[in-house]
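Q: have a look; sequence and predicted model below, questions after that.
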Amino acid sequence: MKAAVYYENGGPDVFRYEDVPDPQVHRKGIVIRVEAVSIEGGDTLNRFRGALVTKPHIVGYQAAGEVVEVGEEVDNIKVGDKVVTTGGFGSHAELRAVPARTAWVIPPGMNVLEASAIPVPFGTAHDCLFEFGRMRKGEIVLVQAGASGVGVAAIQLAARAGAAMVIATASSDARLEKLKAYGLTHGINYQRDEVAGEVARITDKHMADVIVDPVGGPTLQSSIASLAYRGRVSMVGAAGREAMVVDVGSMMGGNRSLSGVFLGAEIATDRVHDNIQQLIQDVADGALKVLIDRTFPLKNAADAHRYIESRQAVGRVLLIP
């Protein structure tokens, strides 16, 4: 099969488009013919500095396609099913092998490209808001990096749950404008405005009850500074790549809390698996929307990663084998 591989960490230019051996099915797993790869934020981070589990290494958490092989102990997925899959690596390829437990059947007639972009960003956003952020109807929500995959999902989920305000940050007014159709009520251009000060102004100094922060680094400090009394920050990922050095002293006086969120730690549990299946159904039913910014051929993986790192995208960028 063909795959986008690399032999060393670095920028997008490390990618090579090469022939590699086909993956082998595990007795508890499946193999899919990939139809769409959703490039996750962790994919660019892993390419940049993650461990090379294989060599050459095929990066990538998430991909969807048709099942072409099923392990002997798998009874809930069959050859010919369309599924979306997650795993620690291996999405940037024509074929992919994963445990059946980290695959979700796509409802008949659903757009496979949209399905490919659901489990990690929507599952993460849901956990950040509800499992760890404990969001309630009528609260004010701040989403850092609102134009990211997690950001777009969090905006929609917060709006659907009855947030009094859904505030998000992005690097330009143009990117923020595109998010209004997904439930954004107030946007903050972090290139121009100081985030905590804008949150104070927008909320008449109430600040944010729940904050979703997929950026980390200095952005996490602005999240902490934007918290209301008893406010909660869900920190997920480190898209900013800067060192995670923050002062948490201000959290004590306001009885505020900070939770680290990693969907991968619980993705094989019944709770998360069932929740993601419901989120896929919600998109299929039109209750939630997947925002796809651009698609690239798999052989142009370097261009796709370069485009993501330019911070122009709004929503997900896909690779098509």
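A: The structure has been received and is ready for your questions.

Q: drop to CA atoms for contacts and neighbour counts, all remaining ones
A: Fine.

Q: quick one, strands of the stretch 151-300 of the chain?
A: When assigned using DSSP state E, counting those that start in this stretch, the strands of the stretch 151-300 of the chain occupy the ranges 165-170, 186-189, 208-213, 227-235, 257-260, 292-297.

Q: pick the most buried one from those strands.
A: strand 208-213 (a mean of 30; mean count of other C-alpha atoms under 10 Å).

Q: contacting residues around it?
A: Residues external to strand 208-213 that are found in contact with it (C-alpha atoms under 8 Å, 6 or more residues apart in numbering): 125, 128-129, 133-135, 139-145, 151, 154, 199, 219-220, 223, 226-237.

Q: pull out the buried members of these.
A: Listed as buried from the contacts of strand 208-213 are 125, 128-129, 133, 135, 139-145, 151, 154, 199, 219-220, 223, 226-229, 231-237; burial here means 16 or more other C-alpha atoms under 10 Å.

Q: circling back to that earlier point, how about the strands of the stretch 151-300 of the chain, which one is nearest residue 54?
A: Of all these, strand 292-297 sits nearest to residue 54, with 22.8 Å by C-alpha to C-alpha.

Q: need the strands of the stretch 151-300 of the chain in a markdown table (columns: distance to residue 281).
A: Putting the strands of the stretch 151-300 of the chain into a markdown table (distance: least, C-alpha to C-alpha, whole Å) gives the following:
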| stretch | distance to residue 281 |
| --- | --- |
| strand 165-170 | 24 |
| strand 186-189 | 28 |
| strand 208-213 | 23 |
| strand 227-235 | 25 |
| strand 257-260 | 27 |
| strand 292-297 | 18 |
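
Q: looking at this protein, which helix is longest?
A: The single longest helix within the chain, with elements called by DSSP state H, is helix 270-285.

Q: second structure for comparison follows:
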Amino acid sequence: MKAAVYYENGPPDVLRYEEVPDPVCHPKGVIIRVEAISIEGGDTLNRFGGPLVNHPHVVGYQAAGEIIEVGSEVTHLRPGQRVATVDGFGSHAELRAVPARNCWLVPDGYDIKQASAIPVTFGTAHDCLFEFGRLKAGETVLVQAGASGVGLAAIQLAKRAGARVLATASSDERLARLKAYGLDHGINYQAESVPDAVMRLTDKKGVNLVVDSVGGATLKGSLASLGYRGRLSMVGNAGREPMVVDVSSLMGGNRTLSGVFLGAEIMSDRAHDMIQTLVDDCARGGLQVVIDKVFPLSDAAGAHRYIESRQAVGRVVMVP
């Protein structure tokens, strides 16, 4: 099969499009013929500095496609079904072997490219808001990096739950595009201080919950934006900056900071069922998957480069 591989960590240019051995099906797994690959923030972080599990390494969390083989111990899936899949690596390829537990059925007629972008993106946003963020109707949420895949998912889910939604982005143009998905107030972090804007928009009360997928210096602004008993869901490190923050402000306001990592629970019944519900919601049109651009797998380097330019609104997808 063909795959986008690399032999050493580094910038997007380390990616090569090469022939590699086909994957082998585990007794508890399946093999899919990949039809769409959603590039996650963790994919670019792993390419930049993560472990190389194989040599050459095939990076990537998410891909969707048709099952072509099932393991001897798998009874709930069969060849011919379309599934969205997640695993620690291996998505940037024509074929993919994954645990059967990490598959979610794609409803008939639903766009496979959109399906490929749901499990990690919407599942992470859901956990940040509800499982760990304990969001309630009537509360105010700040979504950092609102134009990202997780950001757009969080905006929609928070609005649907009855929250007032604030979000940040790097330009007024990008913020304007978020209005259609439930954004109430946008904050251009290039033009003004995020905490100052939050206090202005909340009559100096701060927000009840922040979803922060950026980290680094952005995390400091997230902490400063919290109101009394505010909660902060920290997920990812898209900013690639050291996580050095003063958390002393948490005590005075009875605030909480939670680290969120969907991967730690993705094989649990709770997470699996939650993600399947989100896939079904998207297929029915209750939630929108925003795909900014589609690249061929052969230009994985270009796709990664485009993501790191921070031009995208939503997810970038590749097709073999």
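A: Arrived safely. Since this is a predicted model, take the numbers as computed values, not measurements.

Q: out of the strands of the stretch 151-300 of structure 1, flag the one nearest residue 74 of structure 1.
A: strand 292-297 (31.4 Å).

Q: so how far does the closest one sit from its counterpart in structure 2?
A: If you overlay the two and look at strand 292-297 of structure 1, the average distance to its match in structure 2 is 0.2 Å (mean C-alpha distance after the TM-score superposition for structure 1).

Q: quick one: list the elements packing against the strand or helix carrying residue 47 of structure 1.
A: According to DSSP states H and E, residue 47 of structure 1 maps onto helix 41-49. Judged by 3 or more C-alpha pairs under 8 Å, 6 or more residues apart in numbering; DSSP states H and E, helix 41-49 of structure 1 has no packing partners among the helices and strands.

Q: average offset between the helix or strand just after it and structure 2?
A: The helix or strand immediately downstream of helix 41-49 of structure 1 is strand 62-70, counting by DSSP H and E. Relative to structure 2, and after both are superposed, strand 62-70 of structure 1 has an average distance of 0.3 Å to its aligned residues, where the measure is mean C-alpha distance after the TM-score superposition for structure 1.

Q: would you pull up how far the helix or strand that strand 62-70 of structure 1 is followed by lies from the middle of the chain?
A: Later in the chain than strand 62-70 of structure 1, the nearest helix or strand by DSSP H and E is strand 82-86. Computed by C-alpha atoms, centre = their mean, to the nearest Å, the chain-centroid distance of strand 82-86 of structure 1 equals 15 Å.

Q: picking that back up, the longest helix of structure 1 to strand 82-86, inter-axis angle?
A: Relative orientation of helix 270-285 of structure 1 and strand 82-86, computed by axes from the mean of the first three to the mean of the last three C-alpha atoms, to 10 degrees: 130 degrees.

Q: and the residue mapped onto residue 2 of structure 2 from structure 1, what is it in contact with?
A: Under the alignment (TM-score structural alignment), residue 2 of structure 2 pairs with residue 2 of structure 1. Under the criterion of C-alpha under 8 Å, 6+ apart, the neighbours of residue 2 of structure 1 are 17-20, 93-94.

Q: now do 10 Å
A: If a contact means C-alpha atoms under 10 Å, 6 or more residues apart in numbering, then residue 2 of structure 1 has 17-22, 92-95, 298-299, 321 as its contacts.

Q: can you check which of the strands of the stretch 151-300 of structure 1 gets nearest to residue 100 of structure 1?
A: Distances from residue 100 of structure 1 to each of the strands of the stretch 151-300 of structure 1 were compared using C-alpha to C-alpha; the minimum, 25.9 Å, belongs to strand 292-297.

Q: for the closest one, packing partners?
A: Strand 292-297 of structure 1 sits against strand 29-38, helix 112-115, helix 301-309, strand 316-320, with contacts defined as 3 or more C-alpha pairs under 10 Å, 6 or more residues apart in numbering; DSSP states H and E.

Q: winner for burial among those?
A: Mean neighbours per residue, mean count of other C-alpha under 10 Å, is largest over those for strand 29-38, with a mean of 26.

Q: against structure 2, what's the mean shift for it, could you check?
A: After superposition, strand 29-38 of structure 1 averages 0.3 Å from its match (mean C-alpha distance after the TM-score superposition for structure 1).

Q: can you tell me the closest non-neighbouring residue to the residue most central in space within structure 1?
A: Most central in structure 1 under C-alpha atoms, centre = their mean is residue 121, positioned 2.8 Å from the mean C-alpha point. For residue 121 of structure 1, ignoring the flanking residues on the chain, the nearest one in space by C-alpha to C-alpha, 6 or more residues apart in numbering is residue 150 at 4.4 Å.

Q: with residue 91 of structure 2 instead?
A: By the measure of C-alpha to C-alpha, 6+ apart, the closest residue to residue 91 of structure 2 outside its immediate chain neighbours is residue 60, 4.4 Å from it.

Q: and if you look at residue 46 of structure 2?
A: Here the nearest residue to residue 46 of structure 2 in space, its sequence neighbours aside, is residue 59; by C-alpha to C-alpha, 6+ apart that works out to 7.3 Å.

Q: could you do residue 48 of structure 2 as well?
A: Of all residues apart from its sequence neighbours, residue 10 sits closest to residue 48 of structure 2 (C-alpha to C-alpha, 6+ apart), at 4.6 Å.

Q: same check on residue 90 of structure 1?
A: Nearest one to residue 90 of structure 1, counting by C-alpha to C-alpha, 6+ apart, is residue 58 at 4.8 Å.

Q: and that neighbour, what's its match in structure 2?
A: Matched to structure 2 by TM-score structural alignment, residue 58 of structure 1 sits across from residue 58.

Q: quick one: contacts for its match?
A: If you count contacts by C-alpha under 10 Å, 6+ apart, residue 58 of structure 2 has them with 3-7, 15-16, 20, 47, 52, 89-93.

Q: residues in contact with residue 202 of structure 2?
A: Residue 202 of structure 2 makes contacts with 140, 225, 227, as judged by C-alpha under 10 Å, 6+ apart.

Q: that one and residue 310 of structure 2, how far apart?
A: According to C-alpha to C-alpha, to the nearest Å, residue 202 of structure 2 and residue 310 of structure 2 sit 28 Å apart.

Q: with residue 7 of structure 2 instead?
A: Going from residue 7 of structure 2 to residue 310 of structure 2 by C-alpha to C-alpha gives 25 Å.

Q: neighbour count: those two, which is higher?
A: Using other C-alpha atoms under 10 Å as the criterion, residue 7 of structure 2 and residue 310 rank with residue 7 on top: 15 against 12.
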